[in-house]
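> just coords:
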């Protein structure tokens, strides 16, 4: 078995090509890309629906088999909404981190700690 490269070091095109190779020609029939870099494939085999999902920049897939198209569509909808929720939360955290702090020059910071003897630092 060969070692997979670090996904962060790959471009989106290289990652897509590697994911196609990992999923294999049997399961990589219908690729669908999401905004956060996730990708999923849908294929049919022996009367079952096969959904292969790659989360974010991951190169290791999650492969799930379904007996009905409705169950596969429900799983895909759940996957896409969850990925969108995670992308929104990450964007919110990044926006929060970019906001300037409210400290001013000369502000006094206080911390206290201790159980039996309380220590206070200024």
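Right, received. Where do you want to start? Model, not experiment: these values are computed from the prediction.
> could you use CA atoms for every contact and neighbour count after this?
Fine.
> helix or strand: which one has the residue lying farthest from the centre of the chain?
Relative to the centre of the chain, the most outlying C-alpha is that of residue 117, 45.2 Å out, by CA atoms, centre = their mean. Element membership for residue 117, per DSSP states H and E: none, as it lies in no helix or strand.
> use this one as the comparison:
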């Protein structure tokens, strides 16, 4: 069972009657003004085990299963409840802290991925598939790189072959750029991943394609299925 220990917030006074300096706060703790408004008189701070995300605090009524929990740099509590039993209270706090840890880990992984080198180069081709009840396929090519995370991309043509009514396959044609007036170049943020990508629209991403054949500076790519109901 998870243990929740309360801590005495007032250190014992020395011979001169002056309380000693409080211990140095751990790196994950933050002091957020305004939280005291939500902490009821008589509540004591709960000592939580393990490494905690930033700003996590739990205060409770020592005589009954009621408490309040804070996280991050927020002054307002994540929760402020009275529970039916001590067991329910402890289980709730444990699950809440575990959830915060999971989200903190996910954030750290996203930050690391954003800072990682994307490995893309000028000439790389990306594919975007999107649509509702049909599959639209667009191809993009990197024409310039900007800094560590950005690239300039342009739409390129595709060779399309119908294989059935209103459906078929298409392959990108590198360096055959579409009309720049209708399809201007874009500056995009490359996301480093096993397959680098960038956002085309709010509803679609474009993913880097791996050439099936690369010889003499020419690249050949796999065919992609498309469909249309128009």
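It's in. Because the structure is predicted, anything quoted here is derived from the model rather than measured.
> TM-score for this pair?
Scored against TM-score structural alignment, normalised by the length of structure 1, the superposed chains reach a TM-score of 0.67; 107 aligned residues with a CA RMSD of 3.0 Å.
> so what corresponds to residue 90 of structure 1 in structure 2?
Per TM-score structural alignment, the equivalent position to residue 90 of structure 1 in structure 2 is residue 107.
> from residue 101 of structure 2, how far off is its match?
Per CA to CA, to the nearest Å, residue 107 of structure 2 is found 10 Å from residue 101 of structure 2.
> from the neighbour counts alone, determine which of the two ranks first.
residue 101 (16 against 12; other CA atoms under 10 Å).
> what's the mean distance for whichever strand or helix holds the more buried one versus structure 1?
Under the criterion of DSSP H and E, residue 101 of structure 2 resides in helix 86-115. Helix 86-115 of structure 2, aligned to structure 1 and superposed, deviates on average by 0.8 Å (mean CA distance after the TM-score superposition for structure 1).
> helices or strands next to the very next helix or strand once past that helix in the packing?
As assigned by DSSP H and E, the chain's next helix or strand after helix 86-115 of structure 2 is strand 125-130. For strand 125-130 of structure 2, the elements it packs on are strand 136-146, strand 204-208, judged by 3 or more CA pairs under 8 Å, 6 or more residues apart in numbering; DSSP states H and E.
> again, only this time at 10 Å
Here strand 125-130 of structure 2 touches strand 136-146, strand 150-164, strand 167-177, strand 197-201, strand 204-208, strand 224-227, going by 3 or more CA pairs under 10 Å, 6 or more residues apart in numbering; DSSP states H and E.
> just put those strands in JSON lines and tack on distance to residue 43 of structure 2.
As requested, these are exported to JSON lines (distance: least, CA to CA, whole Å):
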{"stretch": "strand 136-146", "distance to residue 43 of structure 2": "54"}
{"stretch": "strand 150-164", "distance to residue 43 of structure 2": "51"}
{"stretch": "strand 167-177", "distance to residue 43 of structure 2": "66"}
{"stretch": "strand 197-201", "distance to residue 43 of structure 2": "48"}
{"stretch": "strand 204-208", "distance to residue 43 of structure 2": "50"}
{"stretch": "strand 224-227", "distance to residue 43 of structure 2": "63"}
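> looking at those strands, spot the one closest to residue 128 of structure 2.
Comparison of those against residue 128 of structure 2 by CA to CA identifies strand 204-208 as nearest, at 4.2 Å.
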